[in-house]
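Visitor: Pasted the sequence and its predicted model underneath.
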Amino acid sequence: MSVLIGIDGSIASRAALDWGVARARAARTGITLRYVVDDEWGAVGASARAELRRNAEVLVQHELELAREGAGSSPVTAQISVGPPMLTLAAEARDHELVVIGTHKVGVFHGLALGARGLQLAAMSPVPVAVVPVSSGGRRHGVAVGIGGEAGEDAAVRAAVDEANRSGEPLVLVQSSTSSVLAGAHAISRARALAETLAPAAGVTEQRSSAAAGEALAIMSGQSVLTVVGRPTHPGAHGFRPLGRVTSELLLNLRGPVLVVPFPALPTTESPERTTEPERSAET
């Protein structure tokens, strides 16, 4: 399995390339670059389409050379497709362990980014999606994972531990204090027990925020090496899978790399009082 990186020649694309190549090198896995020529160009004439194709080939060759410079022993390939970019990447993702895209959207709440492509891809991809912002500088520490008490959330914790071990960073369990105190305490204890069983090399810490869950994770994304959030999916679902409020708010307001991990939605046996905000479709 390899890491799939969406490229288009933009600054955001380069952020995804740099992050994805470093991640693949650390994981000792292959890299596939995918340039998708938007099929809205199908309305233009044959000569214009041929020119677009030639431009795409030049761009892809340049990005391929850059990726190989930083990939170490990880093999790198590149491909060109024609179609809706996010739909195409989501369809291709099933053959990879992770798909990575860049974003220009780095903002604060109620500010930027309606229609951000990260939301579109995260709502369709059957595998984890990493969304990497253009500007994510500054000193960062830890791999943060949101804990909401959702049944099946263990997948996000496991993914976060894996990423923490790859980066040599501690795992930070993040929970909003807006959840029920009793159920919230149970969820964080359960997540910590699982994380400690998986033994992250740099240890486990907890952080409880007074902010709503999406905002708390967005704030953490400005401090963390990576912020991980789980996304419930439903068996047999195909195509678009609605994002919940927490994931949507995080992706709309991220300030550093974010990993969205899909997991099967399971019947909960916890307290009937909800510990996370209700799922709803993202407005894009």
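Guide: Here it is on my side, so go on. Residues are numbered from 1 along each chain as shown.
Visitor: only C-alpha atoms for contact and neighbour calcs from this point on.
Guide: Will do.
Visitor: element containing residue 262?
Guide: Using DSSP states H and E, residue 262 maps to strand 258-264.
Visitor: if you go through the stretch 151-284 of the chain in chain order, where are the strands?
Guide: For the stretch 151-284 of the chain, applying DSSP state E, counting those that start in this stretch gives strands covering 171-176, 204-209, 226-233, 258-264.
Visitor: Pipe these into JSON lines and attach mean neighbour count per row.
Guide: Below are the strands of the stretch 151-284 of the chain laid out as JSON lines (neighbours: other CA atoms under 10 Å):
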{"stretch": "strand 171-176", "mean neighbour count": "26"}
{"stretch": "strand 204-209", "mean neighbour count": "16"}
{"stretch": "strand 226-233", "mean neighbour count": "26"}
{"stretch": "strand 258-264", "mean neighbour count": "24"}
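Visitor: closest one to residue 20 among those?
Guide: Closest of the strands of the stretch 151-284 of the chain to residue 20 is strand 258-264, at 11.6 Å (criterion: CA to CA).
Visitor: can you give me the offset of the closest one from its chain's centre?
Guide: Relative to its chain's centre, strand 258-264 lies at 7 Å (CA atoms, centre = their mean, to the nearest Å).
Visitor: Comparison target below:
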Amino acid sequence: MAERVIVAIDGGPASSAAVDWMLERARTVNLTVELTTVIELGWVPAGGPQDDFHLVYERALAEAARRVDEAAPSLKKTSVMRRGAPVEELIRASAKADLLVIGTKKTGFMAGAVYGTLPLRLAAHARCPLVVVPANWTHLDGPVVVGVEDDDTSDVALDFAAREAVRLGRGLVIVHAWSIPATLGFDDGLMIPFDDLRQAHDEILARAAGRIREANPGLDVTVTLEQGPAAQTLVDASRTAELLIVGTHGRGAVAGLILGSVSHDVLLNMPCPIAVVPRAVTGAASAMQPKQ
């Protein structure tokens, strides 16, 4: 079964980068692609046509489809124009997709106002993994980097990252950052020593790496343990990465609680394309079909 990918189109360089990223993925994975854009009802872009401005969206979709035809003429694709609130429509669409791909930069007059903040809101609620591609993205031969938390909330993201590294034939870098709590824990009235704190986090990282090595014996897995802010550690570790993968907390009714502060901050300081993986992933996203 082919992986079902939706690429959000807004007519600017950010969505062009999203299309380019999808085309690069199509080299190694069997895909069916939906190019989609969302017309926000009741909204007319500044400087745009006052009446039949939906033609702007049609042209953007047609241009994206033309680029796909030129680069991958055999790739199965559809073009869909949705109407409604962009966040709600793309979240609804993600329920039937294995991967949702969007650009990051707020560009163009067509939908820049909504597509500029879309990544953060979508990352908190998308029903499938969301890949956010910077507008200036270029293909790199770097590793896949994934962040792990103190608990099991990163397990699904970690498994996704291992599959991506295997697909790309790259190494996997598992990153864990830790910091000294503002109020240190106490055991029988004694402060926990610094070395014991570090050892506890080292064991978290070792368990995560061990599980991935056991499941993927041919995969080159390295680990990075750093003391400091998690988001900055992940950004620094991903400067030359092909893909950075983070998970969501999957709890709470507030978007920030669902996404988590680390994923939120990483999306605001993107070093490379970032995949945000919900805690529950099904379909081809959890078992991609590589090209033969």
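Guide: Structure's in. What do you need? Owing to the predicted nature of the structure, the values given are computational and were not obtained by experimental measurement.
Visitor: that older thread, can you tell me which of the strands of the stretch 151-284 of structure 1 is nearest to residue 120 of structure 1?
Guide: strand 258-264 (12.0 Å).
Visitor: Contacts for the closest one next, please.
Guide: Contacts to strand 258-264 of structure 1, defined as CA atoms under 8 Å, 6 or more residues apart in numbering, come from residues 122, 126-132, 152-153, 155-156, 159, 221, 226-235, 247, 251.
Visitor: just stretch 255-266 of structure 2 next, same as before
Guide: For stretch 255-266 of structure 2, contacts defined as CA under 8 Å, 6+ apart pick out 120-121, 123-125, 230-232, 234-235, 246-252, 276.
Visitor: redo that, cut-off 6 Å
Guide: Stretch 255-266 of structure 2 is contacted by residues 124, 231, 248, 249, 250, 251, 252 when judged by CA atoms under 6 Å, 6 or more residues apart in numbering.
Visitor: got the residue ranges for the helices in structure 2?
Guide: In structure 2, the helices defined using DSSP state H lie at 13-25, 54-71, 86-94, 112-115, 118-125, 155-168, 194-215, 230-237, 255-259, 261-267.
Visitor: Go through those and name the closest to residue 180 of structure 2.
Guide: Proximity to residue 180 of structure 2 (CA to CA) singles out helix 194-215 among the helices of structure 2, at 8.0 Å.
Visitor: how about that closest one: buried residues?
Guide: 198, 201, 202, 204, 205, 206, 208, 209, 212, 213 (16 or more other CA atoms under 10 Å).
Visitor: Relative to residue 35 of structure 2, which of the helices of structure 2 is closest?
Guide: Nearest of the helices of structure 2 to residue 35 of structure 2, taken as CA to CA: helix 54-71 at 6.9 Å.
Visitor: To what extent does the closest one diverge from structure 1 after superposition?
Guide: Superposing on structure 1 places helix 54-71 of structure 2 at an average distance of 1.7 Å from its equivalents, by mean CA distance after the TM-score superposition for structure 1.
Visitor: and the angle from that helix to helix 13-25?
Guide: Orientation check (axes from the mean of the first three to the mean of the last three CA atoms, to 10 degrees): helix 54-71 of structure 2 against helix 13-25 gives 30 degrees.
Visitor: May I see the buried residues of stretch 133-146 of structure 1?
Guide: For stretch 133-146 of structure 1, a neighbour-count test (16+ other CA under 10 Å) marks 133, 134, 135, 136, 140, 141, 142, 143, 144, 145, 146 as buried.
Visitor: OK, contacts around the last one?
Guide: If I follow you right, that is residue 146 of structure 1. By CA under 6 Å, 6+ apart, the neighbours of residue 146 of structure 1 are 174, 229.
Visitor: change it to 7 Å
Guide: For residue 146 of structure 1, the contacting residues are 173, 174, 175, 217, 228, 229, by CA atoms under 7 Å, 6 or more residues apart in numbering.
Visitor: All set now, cheers.
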